[in-house]
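Undergrad: Give me a 3D structure for the following:
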Amino acid sequence: MRMIRKLVANRKAATAIEYGLIAALIAVAAIAAMRGLGSSLNTTFSNVSSNMQPS
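TA: Here you go, the predicted structure:
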């Protein structure tokens, strides 16, 4: 518990924790964006593939 109090009291540690949280939020946003983009690309490539097959 003392270690946590020291980290909170230390400004450099608090700044590092804040940067870590910001990086985590950016990562979550990037993952969400990539999932949506991946789904869209999958649909596009499926359409192209089905149109390229001989009838």
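Undergrad: only C-alpha atoms for contact and neighbour calcs from this point on.
TA: Fine.
Undergrad: show me where the protein has helices.
TA: Using DSSP state H, the helices of the chain run over 2-9, 11-52.
Undergrad: Reformat those helices into TSV and put mean neighbour count next to each item.
TA: Listed next are the helices of the chain as TSV, based on neighbours: other CA atoms under 10 Å:
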stretch	mean neighbour count
helix 2-9	11
helix 11-52	12
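Undergrad: give me every residue that touches residue 52.
TA: By CA atoms under 8 Å, 6 or more residues apart in numbering, residue 52 lies in contact with nothing.
Undergrad: Let's compare: structure for the following, please.
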Amino acid sequence: MFKIAKQYIQNESGVTAVEYAILGVAMSIIVLAALNQNSDLHEALKTAFVTIQTNINNAGS
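TA: Okay, here's the model as predicted:
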């Protein structure tokens, strides 16, 4: 009985999956926070894409 319990405690195969899940959730929260409508990053990206679009449109004229 103790041998089975010891093997169960030492088994770390499921730990990696849990760690990856935690990292995935953390990364998702960071990305969502960064791309929030009120963030500076959102405004910077929006401005950059408008500038690129304007430059492309002006180049084609």
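Undergrad: Any idea what the TM-score comes out to?
TA: Scored against TM-score structural alignment, normalised by the length of structure 1, the superposed chains reach a TM-score of 0.51; 38 aligned residues with a CA RMSD of 1.7 Å.
Undergrad: what does residue 52 of structure 1 align to in structure 2?
TA: Counting by TM-score structural alignment, residue 52 of structure 1 corresponds to residue 36 in structure 2.
Undergrad: Roughly how far does its match sit from residue 44 of structure 2?
TA: Shown here: residue 36 of structure 2 relative to residue 44 of structure 2, a distance of 12 Å by CA to CA, to the nearest Å.
Undergrad: Distance check, the match of residue 52 of structure 1 against residue 9 of structure 2.
TA: From residue 36 of structure 2 to residue 9 of structure 2 the distance is 42 Å (CA to CA).
Undergrad: Repeat that for residue 45 of structure 2.
TA: On the measure of CA to CA, residue 45 of structure 2 and residue 9 of structure 2 end up 48 Å apart.
Undergrad: Next: residue 2 of structure 2.
TA: For residue 2 of structure 2, the distance to residue 9 of structure 2 (CA to CA) stands at 10 Å.
Undergrad: Next: residue 53 of structure 2.
TA: Per CA to CA, residue 53 of structure 2 is found 57 Å from residue 9 of structure 2.
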